[in-house]
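Colleague: Sequence and predicted structure below; questions after.
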Amino acid sequence: MKHLPRKRFGQHFLADSAVIDRIVRAIDPRPGQALVEIGPGLGAMTDPLVERCGRLTVIELDRDLAARLRRRAELVVVEADVLTVDFRALAAEHGQRLRVLGNLPYNISTPILFHLLDAADRVEDQHFMLQKEVVDRIVAEPGGGDYGRLSVMLQWRYEVEPLLDVPPEAFEPPPRVDSAVVRLAPRAAPAPVERSLLEALVASAFSQRRKLLRHSLGRWLEARGHTGPFDLQRRAEEVPVAEYLALAQAVQGAAAPAPSGG
């Protein structure tokens, strides 16, 4: 029986063999690697991946699709909402870092990316098909309208690289937006900042994009008693990732308890 795409799962199945081949070649899967595919759908990428690596873990929420996938001995099927999957535990089960990939549901792509941040040190790399607008935001540099919270948070932990654009007609049914594939490779030594602190800082900075930072981030810093040097006479989109990280470290250091005397 033919599977009908379900809107509530944001299903758009990749169907262009040339695009699939380009993506798989970019991933370059090898036997013995711990590959995890999010949302395998009808198996368009799953099949060529298995041909190259022999075995694959897939995460699928759709009950009917999961049942189909279980018939294949070379697949380990995790039937679950990806936002509930413990990727650190999955890496421990494999005994190695994960290579995560997939055509992510566009309606929850950003939450998935943030969910995976918690396991970045247990991941080798990630290759995702996303709405092109999201990829543009991920890879954006300071000074442009695409640069924002997503840019800072992901570039903190990953080297980011756009790989290829994918038109709507490559899917069945075609989405109403252009798509793109991005590679996220975890940094070997990311700045040692608390994620929750950095998230709060960046959210404050970009809460009033059109105003100078003294109106938003300035008040946030003042509330935390931070008086260190930082140019607040700029807009959030003008501040490089490295400066946000340095500021987060300064705030974090000031909030840390002083060592007790001996």
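Modeller: In hand now; what should we look at? Numbering: from 1, shown residues only.
Colleague: When you work out contacts or count neighbours from here on, use the C-alpha atoms and nothing else.
Modeller: Noted.
Colleague: and Val77, that one's in a strand?
Modeller: Yes. Counting by DSSP: H, G, I helix; E, B strand; the rest coil, Val77 is located in a strand.
Colleague: who's in contact with it?
Modeller: Contact analysis of Val77 by C-alpha atoms under 8 Å, 6 or more residues apart in numbering lists 57-60, 66, 69-70.
Colleague: Show the subsequent helix or strand relative to the helix or strand hosting Gln155.
Modeller: Using DSSP states H and E, Gln155 maps to helix 149-157. Following helix 149-157 in sequence order, the next helix or strand is strand 158-166 (DSSP H and E).
Colleague: Tell me what angle that following strand forms with helix 149-157.
Modeller: Strand 158-166 and helix 149-157 are oriented at 130 degrees to each other (axes from the mean of the first three to the mean of the last three C-alpha atoms, to 10 degrees).
Colleague: Can you point out the buried residues in strand 158-166?
Modeller: Using 16 or more other C-alpha atoms under 10 Å as the burial criterion, the residues of strand 158-166 that qualify are 158, 160, 162-166.
Colleague: Check what contacts it and list those residues.
Modeller: For strand 158-166, the external contacting residues (C-alpha under 8 Å, 6+ apart) are 19, 26, 132, 135, 138-139, 154, 178-187.
Colleague: Take this one as well and set it beside the first:
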Amino acid sequence: MKHPITPGNPHRARKRFGQNFLVDHAIISQIARSVHPRAGEILVEIGPGQGALTEPLAERAETLHVIELDRDLVPWLKVRFEKHPGFSLHQADALKFDFAELAEPGKPLRIVGNLPYNISTPLIFHLISYAAQVKDMHFMLQKEVVKRLAAQPGEKSYGRLTVMVQYYCKVSWLFDVPPGSFDPAPKVDSAIVRLEPYHQLPHVAKNVATLEKLVAAAFGQRRKTLRNALKSLLEPEQMDGLPVDTGKRAEALSVADFVALSDAIDDLLQADE
């Protein structure tokens, strides 16, 4: 029989869920101030865990949905937070959750989460698919992932994740979180990042599928020049008129460069059909 979570019998973090519970009150307050819930917004917290961040969010938010995968935490979270009139709990896998169900006309979703490393990248792309309903996202991630999200061309961390997330979102690296802020303490540093989906993309690709293929090919062999990396997409003679220098490596190109190159490749591929 499973025992309820009480101060004397706390829930133990589970490795299979990638759980590391946030316990540093100063960091919790800093995250809540960064999110700064306002009237007329719908907050969504992914992976509330033991409710450390849920508490200040529930106190300030008009509407707060929390999504928790761990069934053992659900009854405890309900008891602790059901006193808040705008609180709703969903026992679900965030990777499969339909976030459009939570949106309301004129009320943007604001998403917050301490994301396990093993699902952070697919979950970010899942959430980006709801960009039209999302105002911003604040995530606690492994610091190395935040470096990749916020990287600029020419930096070592700049890669496929960087380009595709920055195509859709403005990325802001807010602050770092040391391992001692968690129980159990992870072996890596963490950081808070803010992603703000563009509601008018600064650079619009003609075909996003072509852009995705291009970025995957370019960074799949990042030590090679673009001319060598793009052989899977184009014939050598098709590369001469491209709008970027194919003698460069992928990490030298900006998001705008990738979009221009994607559009040129898309035109060449359509001409061959």
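Modeller: On my side now, so go ahead. Computed from a predicted structure; not experimentally measured.
Colleague: ok, back up a step: take the contacts of strand 158-166 of structure 1 and keep only those in strands.
Modeller: Mapping the contacts of strand 158-166 of structure 1 onto strands (DSSP state E) picks out 179-186.
Colleague: For the residue positioned nearest the centre of structure 1, give me its contacts.
Modeller: Nearest to the mean C-alpha position of structure 1, counting by C-alpha atoms, centre = their mean, stands Leu113 at 2.8 Å. Contact analysis of Leu113 of structure 1 by C-alpha under 8 Å, 6+ apart lists nothing.
Colleague: Pull up the gap between the aligned residue in structure 2 for it and Glu196 of structure 2, please.
Modeller: Under the alignment (TM-score structural alignment), Leu113 of structure 1 maps onto Ile124 of structure 2. To Glu196 of structure 2, Ile124 of structure 2 is 12 Å away according to C-alpha to C-alpha, to the nearest Å.
Colleague: and if you look at Phe99 of structure 2?
Modeller: To Glu196 of structure 2, Phe99 of structure 2 is 16 Å away according to C-alpha to C-alpha.
Colleague: cool, and Ser254 of structure 2?
Modeller: Per C-alpha to C-alpha, Ser254 of structure 2 is found 19 Å from Glu196 of structure 2.
Colleague: Could you do Ser157 of structure 2 as well?
Modeller: 20 Å.
Colleague: go on, Asp189 of structure 2?
Modeller: Relative to Glu196 of structure 2, Asp189 of structure 2 is positioned 23 Å away (C-alpha to C-alpha).
Colleague: ok, and the match of Leu113 of structure 1, which helix or strand is that part of?
Modeller: helix 117-128.
Colleague: what about that helix, how far off from structure 1?
Modeller: Following the fit onto structure 1, the mean deviation recorded for helix 117-128 of structure 2 is 1.1 Å by mean C-alpha distance after the TM-score superposition for structure 1.
Colleague: Please identify the buried residues of that helix?
Modeller: By 16+ other C-alpha under 10 Å, the buried positions in helix 117-128 of structure 2 come out as 120-121, 123-128.
Colleague: Give me the aligned partner of Val24 of structure 1 over in structure 2.
Modeller: Following TM-score structural alignment, the counterpart assigned to Val24 of structure 1 within structure 2 is Ala32.
Colleague: Quick check: that match touching Leu53?
Modeller: Yes. If you go by C-alpha atoms under 8 Å, Ala32 of structure 2 and Leu53 touch, sitting 7.3 Å apart.
Colleague: The top helix by length along structure 1: average distance to aligned residues in structure 2?
Modeller: Identified as the longest helix of structure 1 according to DSSP state H is helix 241-255. Comparing helix 241-255 of structure 1 with its match in structure 2 after superposition yields a mean distance of 2.4 Å (mean C-alpha distance after the TM-score superposition for structure 1).
Colleague: chain center to that helix: distance?
Modeller: Centre-to-centre, helix 241-255 of structure 1 and its host chain are 22 Å apart (C-alpha atoms, centre = their mean, to the nearest Å).
Colleague: and it, which residues are buried?
Modeller: So helix 241-255 of structure 1, judged by 16+ other C-alpha under 10 Å, has buried residues 241, 244-245, 247-252.
Colleague: Of the residues you listed, which is the nearest to Leu101 of structure 1?
Modeller: Comparing those against Leu101 of structure 1 with C-alpha to C-alpha places Val241 closest, at 25.2 Å.
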